[in-house]
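J.: The sequence isn't on hand, but the structure is:
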């Protein structure tokens, strides 16, 4: 009996989580532009920001996704910390809709939602309808998963050991909250934890105050998603995730302190205990919003104190001192140092990552390279603005040429970052196909990439030393790279003639990577030409 109950509970939970994933993914893909437009346009006022967060999260069905979007917007400079905080509070309210829908017990229509969603998902010729069909399938799966969990919980009422465990946890609400927090951080969907609490309460194995302690833990645990996603991002993005955590933590402490009053309020909303749990989830987030919305500015200041600007923050122009723009020698030297810093990011953090075999590749490589490319884009813009500020009347002829050289090199470095991100896109296609390059093809690509990488390092060393002889050597190597490119294409086509399965399935990516290698080398040659004054 216990095995069957556990199997049904975990299976129902798995269906629920997969359904939430399909809803969020489908709706994001169907209306990503509209979501970004709403978040970007109505967040200057904290109340409008809260309403925007509420609307977007009702649509996406998960506050974690909305918060992660906010983290990425702040990281990219599209939104300030202050604008994001109000949206977070609204997003928390929007996330309660899932539990409210489950409380309506729509499980009788769950499989019909799957059937109706499957039609556009399989047969529509428009991507938007396919994505909406995917979301509808997701809705069906969450209702069906909730129903499976409800059926599985019935035998638990006759298991004294399980009842005793829940009674013990419920008698220690702080412990119950911690357990629910850890569970939610693991599954990364707070609605799943709330639905489990609703199911157990509906079957009489968990009292209302214990279920509400689970709800509080679910709300706190959902902050883990944004905290994790912000680890590799800017200090400002980390502050958004920390503010999200502080809002939830403050609310959980307040509600646990007044748990009896909270239980009474939830109980007064409905005679049905499952509905009471769902309403308790909504009450927590609405009251929490009312408490903290007036203090978003203060919370923002607190996060700045907790995470002050780091002197080594990458997305900062470290050497572009505006106080010396009137002194061309120092200003141009500052730009050179910033360019070498850009090159170092490419050399140490991007090049070594992008051509690793699949087995050695990092998780979320594309996301990490995009973050680094955003830093390069930012530094390029900062350098361009800085160079423009250097008065031309203060520049001699040689300095004027140096200014143009530096702008050319900055542009090439920024483009190299773009190419490496595009290469990661190509690798993502290989990952999705589940087929690796042929061993011969992999070795040939690595050989060409190594030579291209060496040329980049050589070009930047020539720039650092202002060595025209070394720069000329990079330029003279260009025909060698062109010959190697022809040889690699020929070898790949020969493998295709032999109907090599790996070569057949990876041919488009193989050819595209060779093209990207040529682009990388072209920019290295361009840098060498700039060193020699060929501009």
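T.: Now that the structure is in, tell me what you want to look at. Computed from a predicted structure; not experimentally measured.

J.: switch to C-alpha atoms for all contacts and neighbour counts from now on
T.: OK.

J.: Grab the longest helix from this structure for me.
T.: Ranked by number of residues, the top helix in the chain under DSSP state H is helix 2-41.

J.: How about it, which residues are buried there?
T.: Neighbour-count burial for helix 2-41 flags 5, 8-31, 35, 38-40 (criterion: 16 or more other C-alpha atoms under 10 Å).

J.: Now do it: which elements does it pack against?
T.: With contacts defined as 3 or more C-alpha pairs under 8 Å, 6 or more residues apart in numbering; DSSP states H and E, helix 2-41 has these neighbours: helix 46-60, helix 127-153, helix 190-202.

J.: ok, now how distant is residue 233 from residue 376?
T.: 14 Å (C-alpha to C-alpha, to the nearest Å).

J.: Which one's more surrounded, the two?
T.: Legend: neighbour count by other C-alpha atoms under 10 Å for residue 233 and residue 376, higher for residue 376 (28 against 20).

J.: Next up, the contacts around that one.
T.: Contacts for residue 376 (C-alpha atoms under 8 Å, 6 or more residues apart in numbering) come out as 342, 413-414, 417.

J.: and the comparison structure, right after this:
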């Protein structure tokens, strides 16, 4: 087998590894993402719990970068302190390192089990959460399969004449090896994939443990660069945690490299095989950075904030409703297809604004803030302006000679825009009023009550995203799923109300104080869900799947 074919097989195996990791991560985010965010936001306020939950979340998401971005957003929103955020990220890095350890065990039997079970679950149910669980199982199966493929793809390299030359050069030039590993990790956007590739080479004797350790340190440098690059255009406060992680982990990897090259400690203490030595070195490094971060996090935070401040031009921080650009070009009204495309783009922007409002409102329930309340109200003004402009634009288009589909699409966009404007009104006029009431009365939900509200809100937010997808894709399957989710929400509302009334009967003082706010919020969220679900009706009516406002049995 020639070198090009070997590299092609290896590239395919690595691509499958990255894809499988993404499948697992997106499946977890779609099924448990909102709940995990709520849990993280509650525990991340305590450093010890933040470390442990950060590690667990990194294992679940198969990515420490995802946790870093999530924690960074919490710090940027003011829900979490910078030091605690850094500690949560430190835990995430340890969790990501433990994933590599787990994947180095012999898990081949799980490949057919996970793929078969995941496929059966995904194909035999319409429930979104079950389908995502099936997706997770298939992703795990493909992840383990990709490890086998990497091993098989690297096997022919035993006979390569070029590889020993490259390895020999890298062994004699550790700085180049360190930087190369950092570059590869950044390209992969995954430290897990990079370390697994190293262990595959080490298991076949292609690289020695000393070179493997140097490259593991480079992997940690490359992994710490990813989040700062992804957040380079984010608000300054959001950039603090990713940049702080770069200072701690990136600088720590460089210090560790210099110490290793200077003292050349024996690697036999890390394990009996080269693979164990590389994996354990990866874990040990992140544990040491975690321990060093306990006394140094405050200093790192101050240094990071100073760096962010230096790189933030005056006037960079703008209010949420600062600038607007319209896609409604009046010059193309004589071409209905182009005009409808423009109107669709503008409605998508309204969808994005409404989604942002729906996300932020629960943050205000948890931590009311007058400045953020005004920002959210400003977003509703943006929705109103865009709604008026779209309505006028489509009204002018309706006077043109439209085909049946174009006329139907015009009415569909008008209806969706009206519903989005109504959702914005509910958030600002009803739910913000509840936020102010909670803030003025200085009352707090019970832990159980807040968990129920958060789960109900997460369900509605997920349905909102489905509704926006239906508006753009007009996909029959997604539209049917959205209407089915409405029935699940109705059952959830009944359960939530029953549990709330049960707490009232038990005389819970906090439940009594927040009863009106709790019930009115559930009512508002349910109304928002109904409005968004109705955006799927035109698609279902066109397919003949609606009858007397009820969803017909799906066609097989």
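T.: That came in fine, so what should we check first? Just so it is clear, the model here is predicted, and its values are computed rather than measured.

J.: Tell me which of the contacts of residue 376 of structure 1 fall in strands.
T.: Counting by DSSP state E, the contacts of residue 376 of structure 1 place none of their members in strands.

J.: of all those residues, which comes closest to residue 299 of structure 1?
T.: Nearest to residue 299 of structure 1 among those, counting by C-alpha to C-alpha, is residue 342 at 33.8 Å.

J.: and the nearest residue to that closest one once chain neighbours are set aside, which of the three is it?
T.: Excluding the flanking residues, the one nearest residue 342 of structure 1 by C-alpha to C-alpha, 6 or more residues apart in numbering is residue 376, at 6.3 Å. Each residue gets one of three states, and residue 376 of structure 1 gets helix by DSSP: H, G, I helix; E, B strand; the rest coil.

J.: do the same with residue 265 of structure 2
T.: What three-state DSSP gives for residue 265 of structure 2 is coil.

J.: mean distance, stretch 20-33 of structure 1 to its aligned residues in structure 2?
T.: Mean deviation of stretch 20-33 of structure 1 relative to structure 2 after superposition (mean C-alpha distance after the TM-score superposition for structure 1): 1.1 Å.

J.: Quick check: residue 470 of structure 2 touching residue 479?
T.: Yes - taking C-alpha atoms under 8 Å as the definition, residue 470 of structure 2 is a contact partner of residue 479 at 5.9 Å.

J.: related to what we said a few turns ago, in helices, which of the contacts of residue 376 of structure 1 appear?
T.: Reading helices off the contacts of residue 376 of structure 1 with DSSP H, I get 342, 413-414, 417.

J.: residues touching residue 296 of structure 1, list them.
T.: 82, 85-86.

J.: Residue 470 and residue 479 of structure 2: which is more packed in?
T.: Per other C-alpha under 10 Å, whichever of residue 470 of structure 2 and residue 479 has more neighbours is residue 479, with 25 against 22.

J.: any idea how far the more buried one lies from residue 220 of structure 2?
T.: Separation of residue 479 of structure 2 from residue 220 of structure 2 (C-alpha to C-alpha): 43 Å.

J.: Also residue 539 of structure 2?
T.: Taking C-alpha to C-alpha, one finds residue 539 of structure 2 at 48 Å from residue 220 of structure 2.

J.: which of these two has more neighbours?
T.: Neighbour totals were compared for residue 539 of structure 2 and residue 220, and residue 220 leads with 30 against 23 (other C-alpha under 10 Å).

J.: Hmm, residue 184 and that one touching each other?
T.: No - using C-alpha under 8 Å, residue 220 of structure 2 is not in contact with residue 184; the gap is 11.0 Å.

J.: burial measure for residue 471 of structure 1, as a count.
T.: Neighbour number of residue 471 of structure 1 under other C-alpha under 10 Å is 27.

J.: Now it: closest residue in space, sequence neighbours ignored.
T.: Residue 471 of structure 1 sits nearest to residue 528 (C-alpha to C-alpha, 6+ apart), 4.6 Å away.

J.: Run a quick check on that neighbour versus residue 461, I expect a contact.
T.: No - look at residue 528 of structure 1 against residue 461 with C-alpha under 8 Å: they stay out of range, at 9.6 Å.

J.: More neighbours: which of the two?
T.: residue 528 (31 against 17).

J.: Within the helices and strands, which one has that one?
T.: helix 501-531 (DSSP states H and E).

J.: Quick check: buried residues in that helix?
T.: Neighbour-count burial for helix 501-531 of structure 1, counted by 16+ other C-alpha under 10 Å, picks out 502-507, 509-510, 513-514, 516-531.

J.: Mind giving me the packing neighbours of that helix?
T.: Against helix 501-531 of structure 1 (3+ C-alpha pairs under 8 Å, 6+ apart) you get helix 397-433, helix 439-465, helix 468-476, helix 478-497.

J.: 6 Å - rerun?
T.: Applying 3 or more C-alpha pairs under 6 Å, 6 or more residues apart in numbering; DSSP states H and E, one finds that helix 501-531 of structure 1 makes contact with helix 397-433, helix 439-465.
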